[in-house]
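Peer 1: I would like to see how this sequence folds:
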Amino acid sequence: MSDTILEDIFIKRSQQKKKTSPLNFKERLFVLTQEKISYYEYDVEKRKKKCLKGTVDVDKIKCVETVFPEQSAPIERQFPFQIIYDEGPLYIFAKSDEIRKRWIHKLKQVVQFNKDLAQKYHPSFWMEGMWQCCMQEVKQAMGCQVLDTKNRGFFSNASRRKSRKPLPPTPQEETSPQSFPPQPPLQPRTSSCKGFAVTAEYDFAPMSNQELELQKGEEYTVLEMSETNWWRARDKYGKEGYIPSNYVTKAGNGLETYDWYCKNMNRSQAENLLKLENKDGGFLVRDSSKAGKYTVSVFTRIGGETVGSCKHYNICIKPQGLFYLAEKHSFNSIPELIHYHQHNSAGMVSRLKYVVSNKAKNAPSTAGLGYGVWEIDPRHLTFIKELGNGQFGVVKYGRWQKHHDVAIKMIKEGSMSEDDFIAEAKVMMKLRHENLVQLYGVCTKQRPIYIVTEFLPKGCLLDYLRDSHKKPTSIQLLEMCKDVSEGMAYLESQRYIHRDLAARNCLVDSNGTIKVTDFGLSRYVLDDEYTSSAGSKFPVRWAPPEVLLYSKFSSKSDIWAFGVLMWEVYTLGKTPYELLNNTDIAQKVPAGLRLYRPQLANDRIYGIMTICWYEKPEERPTFQDLVTTVEDLLYELQ
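Peer 2: Down below sits the predicted model:
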C-alpha cells in the first residue's frame, strides 16, 4: 500500500448528478497517496476514520483548480477547490487558503504526467443544472476559462518525476500555485450580475426596441442574466437592451476573439471551407473531435499543383503545459504558437499564410426570433416555397419580417393535440444547442396553427444520405453520428426524451452540420404508422423491446433509436428491417432480432450500434458515453 502524501479533514459537496438533486455538505477525511485520493467518514470525538465513502484514481484526474466561492458562503466554505476526473467535478472545501494551496500544488505535482490533462476549466460551481460561470447547461461542456499555462503547477525538468513512487513528506511547500484574484461573488440566475464584460463574436441586428445591437469585436457589459438565452447588456455609449447570449464571449478570455478560431467546426467542414478559399497556406484552428483539444487545418498546393489538399495537425501539450505542433518549438499559449507558425513552417507543409474564417458567415441561431418573441404574428411571415409534407402537414420555407429565413410547419387539423403542444412550446423554445433545430415560436391565433423553426437549407438527413451524387467519406459518416449524439446528449442533460429519433427527423445545415428536429413532438401525434396494444403511438422500426412491449419511453429508448439511426447513416439511408412488416418487427425484436452490420461500418462502428441495442435499458450507454466514444474514434483519424 502506498504511503500517505497528504491527509486532512475537509468538507465535501455532493456531486449533484441530477439537476434536481439537493446539495449536501459533509465532513470527510481525505487521504492522498501516489495512486488515489480516498475519503472516509470521520469520528471527530474518537479522532479516527470510519468507513470508506469513495475514491478517485490519480491517473484519471484531468484538472485541479480553485473555485470561486458561492454567494454568501458560510465561513467554512470560503476556500473551495475542484478535482476534475472522468465522473465530473469533485468539490472540496479547505479550512484555509494555505491548506488549499498545499493540496492543489501537491495534486498538480502528482498528476503532471497524466494523459488528456484539461486545457480549459470552469472557475465556478456546477449548480442547479448549469455552470455558474458561463451559464452552459451541459455538465460535460468544455471549460470556459483557459488554464494559465505559465503557472499551472507543473515543474521544471530538474524536479520532474516519471515514477509513481512516494515523494518525501513536505509539510510546507515553498512554491504555491496560481491563486485567482478576488472576484465579486457570482449572482444567482435570476438576479443581476453587473460589471461582467463580454465581446461580441457576431453582428446582431435588433428586431425590437427591447434589444441591443451587437457589432463584432465590440465590448459590452452584462447587467442581468435572468434568462439563459437572452442577457441584458449595455454598450459603450450607455445604451441598454437584450442580446443573444450565444453571440458573445467573456472579454479577453479564450480563443473566441481570434478570427482564425472556428468553434464547433469538424474536419470535413474545415476542408470544405479551406478548399473554397483555395489559397496555399490558408489555415484555421478548430475544436478537435476530442473535447478540450484543438487542431490546426492547413490548405496547401505542394509544388504549385492545381488541386490542393488539406493537412490537419493536432495541437499537443507538454507535461509542463506548453503547446506545440513541432516538438522543438513550444509556447505558453495557442495564440503564441499560431503567431510563430505564421512566420515559420517548422515541419508543417506550409507556414500559416492566410486566415480562413467562417465567423462572418455562420452566426448561430438565437432562442426565438427576438427577446420575448414566442407568439409570432403570421402577417410577419412570407411564404416562399413548399419543402414537403411532414408528419403534421405541409412544411414551407419562408421569411420572418422579410429577411430572416425560417421553416414553417402548417399543422393540419386532427394531426396533433394542439392545446397540449402550445402549453409545452415555451419550454421547448428554451432548448438551445448547435446540434438541435431551434424552435423560434408559434402562430396559434388562427387555424391551422404554425410552428416556426430554424431553416436548414440542405434538408432531411435521410434524403441527404440517399442522394447518389453525395459520396460521404468514412470520416463524414462518423461526424454525422457525432453531431446527432451531441444534440441528444444535451437533451439528455435537460431530462428531455425525443421519442422519435431517426434520420428523417434530422436536418442538414449549409455547412454540413446535422441537427436533430421534432424532439418531443411525438407526444402530441394523434395518428401514426403503428399503435401498440397499450395505445401508445411510435415508429416501430426504431423502437426497443420495452417500448414495443410496455410503451416505456426513456432516454435509453432514445439510445436504441440512435443505434438504428447510425445504421441508417452507414447504409446510406436504407430502411431498417426492410423485409419485415411492423407486426413481425414488434414480435421479433423483443425475441432477439437485431440489424446486420452495414458494409460501410467496421467492427468498431458496429460495436457502437450493438451496445445501443442491449435488451436491458440500464445496460445501454448514455449519450455522453456515446459522444466520448465517437470523439475518440474521430481523434484517431485526425
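
Peer 1: CA atoms for contacts and neighbours, from now on please.
Peer 2: Will do.

Peer 1: Show me where the stretch 501-638 of the chain has its helices.
Peer 2: Read by DSSP state H, counting those that start in this stretch, the stretch 501-638 of the chain holds these helices, from start to end of the chain: 545-550, 555-570, 582-588, 603-612, 623-637.

Peer 1: Point out the most buried one among the ones you listed.
Peer 2: Comparing the helices of the stretch 501-638 of the chain on average neighbours per residue, with mean count of other CA atoms under 10 Å, the densest one is helix 555-570 at a mean of 26.

Peer 1: got the contact list for the nearest residue to residue 332 once chain neighbours are set aside?
Peer 2: With sequence-adjacent residues excluded and distances taken as CA to CA, 6 or more residues apart in numbering, residue 332 is closest to residue 322, at 5.1 Å. If a contact means CA atoms under 8 Å, 6 or more residues apart in numbering, then residue 322 has 149, 330, 331, 332, 333 as its contacts.

Peer 1: same thing with residue 402?
Peer 2: For residue 402, the residues meeting the contact criterion (CA under 8 Å, 6+ apart) are 380, 381, 382.

Peer 1: do that again at 7 Å, thanks
Peer 2: Residues touching residue 402, when contacts are defined by CA atoms under 7 Å, 6 or more residues apart in numbering, comprise residue 382.

Peer 1: And for the one 3 residues further on?
Peer 2: Contacts here follow CA under 7 Å, 6+ apart; on that basis residue 405 touches 398, 399, 455.

Peer 1: Can you check the residues you listed and name whichever has the most neighbours?
Peer 2: Taking other CA atoms under 10 Å as the neighbour criterion, residue 455 ranks highest of the contacts of residue 405 with 24 neighbours.

Peer 1: correct me, but that residue touches residue 409?
Peer 2: No: the pair residue 455 and residue 409 fails to qualify as a contact (CA atoms under 7 Å) at a distance of 11.0 Å.

Peer 1: One more sequence to fold, the one below, so I can look at both together:
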Amino acid sequence: MRNLRGDVAVKADWTMSEKLLENVFMKRSQQKKKTSPLNYKERLFILTKNKISYYDYDPEKGKKKGLKGTVDVEKIKCVENVCPEENSPAERQYPFQIIYDEGPLYVFAKTDKIREQWIHKLKQVVRFNKDLMQKYHPCFWVDSMWLCCQQEVKQALGCRVLETHNGAFTRSRRESRKPLPPTPAEEKISRPLPPQPPPRQPDPSPGMTVIAEYEYTPMTEQDLQLRKGEEYTILEMVDANWWRASDQYGKEGYIPSNYVVEAGNGLEKFDWYCSHMNRSQAENLLRTENKDGGFLVRDSSKAGKYTVSLFTKGGGDTPGSCRHYNICPTPQSQFYVAEKHNFSTIPDLINYHQHNAAGMVSRLKYIVSNRAMNAPSTAGLGYGVWEIDPRHLTFIKELGNGQFGVVKYGKWQGQHDVAIKMIKEGSMSEDDFIEEAKVMMKLRHKNLVQLYGVCTKQRPIYIVTEFLSNGCLLNYLREDLNHPSPIRLLEMCKDVTEGMAYLEAQQYIHRDLAARNCLVDYNGTVKVTDFGLSRYVLDDEYTSSAGSKFPVRWSPPEVLLYCKFSSKSDVWAFGVLMWEVYTLGRMPYERLNNTEIVEKVSGGLRLYRPQLANERFYSIMTICWQDKPDERPTFQDLVGTIEDLLYELQ
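Peer 2: Okay, here's the model as predicted:
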C-alpha cells in the first residue's frame, strides 16, 4: 500500500463503497473560543456521501488513528478556495474552506489539483442542501477579523458573491423537499444552474397604465375614486405616496400609490394572491373559511418566492389541515409545484391545479382571500392633508394611557377608524414635533403604524394614527395568544425587523423599541409605533438613563453609559423585544432594578434563553447583544437571517 503523504491523490478503497475521497491535509484549528491558540496539524480526511471525517494520522506508518472530528454533509453551506496569507509556508499554499453551522473549517491541500478535486466533489455532494450561501469571505478569519473586508463579526455575511459561469451562480438552492435525481447532463457539469432572476419591473412613470388593487373612496375633493380592477392613467408623481391620475372617463384626482399596480405585471390583480401574508395568517384564514380545497397564494418567507397554501379535510371527518407548497422555478424560468408539471407563468400553474391535483393533496377548489378587508393604510387622510380638523373626529372609547397622555379609539368623518393620542400639556416639545410630523407622515411601510395627521390649532394637540384592533403587542403576548408555535413567534419578530429595516434605510432611529411600542392588526400583523417620539419628551426621568422611566431594560451599554443612540442601539433593543416575544411578555431582568441592570449589563450580563426559543432562535437575540455596536447586524441583515430560517422551517 502506498504512503498517503506527498502528492498522492486519492487512495482507492474497494472495501468501502461509500467512500468518495481520502487524503491527508493540513488542518487549521477552528478557534471556537477567542482564547484558543491558532495551530496547524496533519489530519487524514475521508469524504462519504453523508459525512466528512478527519482522523489523527501516523505519517511513518501511513495509517489513521483516532477520530478527531466530523462534519455532516447536509450542514455544509459553502465550499470555496481561500486566498493564501502573505508569506505563508509551502505546505499552506493551497487552502480551501468548508463552511457549516460551526463556522469555517480551513484545510490545506498538497497540490492545486487535489484541492480542486475535493472542491468539485463536495459541491456536487452538497448541491441540494437547504442553506447554500450566495456570498462568502475569500480570505481567512484571523485575530477576530475577516482579512478580506475587516468585519469583526465571525457570523458576518460574506463580502464576495460566489463565482459565476455564463452569468449564473455556481450554487443552487434546493427548491423542493424531494430533489429530482440528477440527469446525465447535471452529472457532467456537477452543479445545476439556478434560474435567472425575473426581469426588473420598470419604475412607475407618468403615462403608465395601472389597475386598482383595492377600492378607494375619496377623502378630500382633490382625490379620485378607485374601483377595484379598473384601469387608470398616471399623470403626475410629485409625491411618492399620492399620484395624480385619470380614470377611463377623463376624471382626474389624487390616488394612494399603494392601492394600484402596473397593468400587465404582477399577481396583484388575481383574487387568490394575498401579499404580505405569512404562514400562520394563511392557516387562520383557511381554517376560518373551512372549505375542503380552499387555497390562496402568498409571499413566501423568502423574498421573491411564493407559496400555495391549501386546506384539506382529507375526505373524512377530521377537522382539516393546511398544506404549504413552494412554487419552484426551473432553470428555464418556468414554474412548478409538482415535478414534471411546469408552466410559463404562475397564473397558468394555478389554473392547471384548479383542475388537477397532480401531486398536491387536493386540487385547488375554492379561492380564499382577505383582499377586500385588507386594504393598506394611506399616508394621510387624503392628498396633502396633515392638519386634521378636530370637528371631524368622533371619540368612541379609551384605549389606554401612554407616555404623552390618553389614547382613544375613534372615527374620522364618521367612517374611518383612527387612534387619537391626546397630548398632555407639558409632556412634549410640541413645536419641534409639529415640524417633524410633516416628515413622519411620509414614512409608509406595512409594518409601521401610519401617522395620518395632527390637530394643532387647539390644546391639547392630537396625533391621529392608524388604528390596530388587537392593540399593544405586550398585552397581546400576555393575554391573547393561545399556545403559539415558535414559528408563529418568529413571524411576529420578522414583522418588526422589516419595519425597522425601513426606518434604518430612512436613517430614522426609534430610541424606544419594545413590545409595548408595537401594535397588532386584526390578522396578527405586528407594526412598530411611536418611532422617534422619545426625542420630544420633556420628562427628565424619561430622557436620562438614571431616570426610573428610561427604557434601561432595552438599552445597550453605550446608551446606558454615554446616551449614544444609533440604529445599532435599536438592534440591541430588538434582541430584547424578541426575548419578550419568546417569553410571552415577561419583564426583562425581572429580578434586577435599574441600577443593577446598568452595572451588570455593562459588565457582560445577558438575558437567558427562553423556553420557547431553540438555540437557533436564541442566537439571533445574542448577536443583537454584542458589546460593540459595529459587531451587531443591521436590521436588513436580520430580515435576511429570519427569512432564511423561516424558509427552511416552512
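
Peer 1: care to give me the TM-score?
Peer 2: Overall, the chain-to-chain superposition scores 0.73 on the TM-score scale (TM-score structural alignment, normalised by the length of the first structure); 494 aligned residues with a CA RMSD of 3.2 Å.

Peer 1: one step back: can you tell me which of the contacts of residue 405 of the first structure end up in strands?
Peer 2: The subset of the contacts of residue 405 of the first structure located in strands under the criterion DSSP state E comprises 398, 399.

Peer 1: preserved in the second structure, out of the contacts of residue 405 of the first structure?
Peer 2: Contacts retained in the second structure from the contacts of residue 405 of the first structure (both residues aligned by TM-score structural alignment, their matches' CA atoms under 7 Å), given in the numbering of the listed structure: 398, 399, 455.

Peer 1: For the second one, what is the corresponding residue in the second structure?
Peer 2: Using TM-score structural alignment as the criterion, residue 399 of the first structure maps onto residue 411 of the second structure.

Peer 1: quick one: contacts for its match?
Peer 2: Counting by CA under 7 Å, 6+ apart, residue 411 of the second structure touches 393, 394, 395, 417, 418.

Peer 1: do residue 343 of the second structure as well
Peer 2: Taking CA under 7 Å, 6+ apart as the definition of contact, the neighbours of residue 343 of the second structure are 334, 335, 336, 349.

Peer 1: Check those residues for burial and list the buried ones.
Peer 2: Using 16 or more other CA atoms under 10 Å as the burial test, those include 334, 335, 336, 349 as buried.

Peer 1: wait, which of those is closest to residue 287 of the second structure?
Peer 2: Among these, residue 349 lies closest to residue 287 of the second structure (CA to CA), at 23.7 Å.

Peer 1: How about the closest one: what's its closest non-neighbour residue?
Peer 2: With sequence-adjacent residues excluded and distances taken as CA to CA, 6+ apart, residue 349 of the second structure is closest to residue 343, at 5.6 Å.

Peer 1: Now name the helix or strand holding the counterpart of residue 422 of the first structure in the second structure.
Peer 2: Structural alignment (TM-score structural alignment) places residue 422 of the first structure against residue 434 in the second structure. Taking DSSP states H and E as the definition, one finds residue 434 of the second structure inside helix 430-440.

Peer 1: So what's the gap between that helix and the chain middle?
Peer 2: In this view, helix 430-440 of the second structure has its centroid 31 Å away from the chain centroid, taken as CA atoms, centre = their mean, to the nearest Å.

Peer 1: Stretch 459-475 of the first structure now?
Peer 2: Stretch 459-475 of the first structure has its average C-alpha position 24 Å from the chain's average C-alpha position, going by CA atoms, centre = their mean.

Peer 1: Show me what counts as buried in it.
Peer 2: Buried residues in stretch 459-475 of the first structure, defined by neighbour count with 16+ other CA under 10 Å: 459, 460, 461, 462, 463, 464, 465, 466, 472, 475.

Peer 1: Show me the residues you listed that map onto helices.
Peer 2: Secondary-structure check on these using DSSP state H: residues within helices are 461, 462, 463, 464, 465, 466, 475.

Peer 1: Pick out the most distant pair among those.
Peer 2: Using CA to CA, these span at most 19.1 Å, a distance reached by 463 and 475.

Peer 1: Near the aligned residue in the first structure for residue 495 of the second structure, how many other residues are there?
Peer 2: Correspondence of residue 495 of the second structure to the first structure, assessed by TM-score structural alignment: residue 483. Other residues near residue 483 of the first structure come to 23 when the count uses other CA under 10 Å.

Peer 1: my read: residue 483 of the first structure touches residue 514, true?
Peer 2: Yes: taking contacts as CA under 7 Å, residue 483 of the first structure lies within contact range of residue 514: 5.6 Å.

Peer 1: any residues in contact with both of these two?
Peer 2: Contact criterion CA under 7 Å, 6+ apart; residues shared by residue 483 of the first structure and residue 514: residue 435.

Peer 1: For the equivalent of residue 324 of the first structure over in the second structure, give me its contacts.
Peer 2: Aligning on TM-score structural alignment places residue 324 of the first structure opposite residue 336 in the second structure. Residues in contact with residue 336 of the second structure, defined by CA under 7 Å, 6+ apart, are 327, 328, 329, 342, 343, 349.

Peer 1: Check residue 573 of the second structure too.
Peer 2: By CA under 7 Å, 6+ apart, the contact set of residue 573 of the second structure is 513, 514, 554, 555.

Peer 1: repeat for residue 563 of the first structure
Peer 2: With contact set as CA under 7 Å, 6+ apart, residue 563 of the first structure has these partners: 609, 612, 613.

Peer 1: Find the residue closest to residue 407 of the second structure in space, skipping its chain neighbours.
Peer 2: Closest residue to residue 407 of the second structure apart from its sequence neighbours, by CA to CA, 6+ apart: residue 421 at 4.4 Å.

Peer 1: okay, now that neighbour: neighbour count?
Peer 2: When neighbours are counted by other CA under 10 Å, residue 421 of the second structure registers 24.
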